[in-house]
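**Q** pasting the sequence and the predicted coordinates here, then a few questions.
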Amino acid sequence: MEKLLEVEKSVASNSVLISDLTLRIDAVEKYSENTAVKSGKMDSQLSSLFAENKRLWDKVDELDAYKRRWNLRISGLADVLQSSIDVAHRLGPKLGYTRPCTIIVQFLSRSHRDRIWADARRSEVLKQKKIRISEDLTQRTKEARNKLWPLVEKARKEGRRAGFRGPNAVVGGKRISADDV
């Protein structure tokens, strides 16, 4: 009989513990559901913030690139056309004693800049004197072009027209973004 009473007490005690555990499990379950809802909202907000951040960086880069459209970088030359230049700056330290440092030039008008850019690309004199003129690109545009260069190079080797327009590659008339690669 005593053993039976002990078993009954044990069952009663276990019933109370089970009931208490059930209540705690229900509370944890509700907390977990609330946390999942909050997490879902935060994921949505985070996605929205990432999209907005990308849009804002693209806009900043676009504005920076637009401002740089008046600029050219000139390497290996110390004196340039003074009448069409608004501002010229030397970039970085002198590259040894054999070459002057790179100069960045902002022209008074885009037409001056575009004419010099077009002439420089075909100039044998500049090539002989090792004077190099390049566009003043933003860092993001340089990175995008570097990422897309293998596609452009491959297309050119295949005889197709390929080049760059801003940060995008243009291969066979189709614009390709670095994000697409």
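**A** Thanks, I have it. Numbering: from 1, shown residues only.
**Q** rest of the way, CA atoms for contacts and neighbours
**A** OK.
**Q** please state the offset of the longest helix along the chain from the chain centre?
**A** Using DSSP state H, we find that the single longest helix of the chain is helix 2-67. From the chain centre to the centre of helix 2-67 is a distance of 33 Å (CA atoms, centre = their mean, to the nearest Å).
**Q** and what of stretch 58-70?
**A** 14 Å.
**Q** before we move on, what about stretch 172-181?
**A** Using CA atoms, centre = their mean, the offset of stretch 172-181 from its chain centre is 15 Å.
**Q** what about versus this one:
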Amino acid sequence: MEKLINNNAMKIEGLKKTVDFVCSEVQELKKNMSDAEKCIDEEKRCRSMLENRIWELEGYHRHWNLKLHGISEKDGQDVRTAVIAAEEKIKLPDVIDTVHRLGSKVNTDKPRPVILQFTNRVHRDAIWKAVRNNSYLRENKLRFTEDFCEEDRERRKKLWPAVKSARDAGKKAYFVRARAFVESKEIVLPP
């Protein structure tokens, strides 16, 4: 009987050591998991910060551009020459740096928009203001629009109902890039 008790005591001692080892391993795994969660949270924060920075840089870069809609499209056409010809008709100084069509050519009667990158933002902003009521553009069915990244377009789309309802109510409502204002107060989107 004493031998059986000793044998059981040894087995119990072995089980205790095994349980202690497993408990210490579980504690170490919990610590490792906690450390990994902290790293993941930090990486998420960094990723979010980098995405915001990319969004800001893309928006800044695009702020040098305007889109011109309505320039007819022909095979082998030098789009820069066509844009400069239109530019001369609306009496704008030679301030365009690069010109190219957007997207792939598709079989449609509607010409693809042309992106214009200006030599500096002062010229771009002056042209943006000057072309608003230009008779040549209207008569030739040409129009300029601002160049926005996808995030800015989505944000403006979400803000548009608030801007429209404010305008319908007779309030001064407007956009500045991807931000909307009513009576000079910024509209904040819910998270």
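**A** Yep, that arrived. This structure is a prediction, so every number in the text was calculated from the model and none was measured.
**Q** what about the aligned partner of Gly59 of structure 2 in structure 1, neighbour count?
**A** Counting by TM-score structural alignment, Gly59 of structure 2 lines up with Ala65 in structure 1. By other CA atoms under 10 Å, 20 other residues sit near Ala65 of structure 1.
**Q** now the most centrally placed residue in structure 1. Nearest residue, chain neighbours left out?
**A** Nearest residue to the geometric centre of structure 1 (CA atoms, centre = their mean): Arg140, 5.5 Å. Counting by CA to CA, 6 or more residues apart in numbering, Arg140 of structure 1 lies nearest to Asp61, which is 7.2 Å off, once chain neighbours are set aside.
**Q** over to His123 of structure 2?
**A** The nearest residue in space to His123 of structure 2 (CA to CA, 6+ apart) is Val95, at 6.6 Å.
**Q** map that neighbour onto structure 1.
**A** Per TM-score structural alignment, Val95 of structure 2 is aligned with Ser84.
**Q** give the aligned range of stretch 133-143 of structure 1 in structure 2.
**A** Under TM-score structural alignment, the match for stretch 133-143 of structure 1 is residues 144-154.
**Q** so for that stretch, what gets flagged as buried?
**A** Residues of stretch 144-154 of structure 2 classed as buried: Phe144, Asp147, Phe148, Cys149, Asp152 (neighbour count, 16 or more other CA atoms under 10 Å).
**Q** check stretch 169-182 of structure 2 too.
**A** By neighbour count, with 16+ other CA under 10 Å as the criterion, the buried positions of stretch 169-182 of structure 2 are Ala173, Tyr174, Arg177, Ala178, Ala180, Phe181, Val182.
**Q** ok, of those, which one's closest to Asp20 of structure 2?
**A** The closest of the buried residues of stretch 169-182 of structure 2 to Asp20 of structure 2 turns out to be Ala178 (CA to CA; 59.1 Å).
**Q** helix or strand for the closest residue in space to the closest one that isn't next to it in sequence, which one?
**A** In space, not counting the residues next to it along the chain, Ala178 of structure 2 is nearest to Asp152; the distance is 5.0 Å by CA to CA, 6+ apart. Element membership for Asp152 of structure 2, per DSSP states H and E: helix 150-168.
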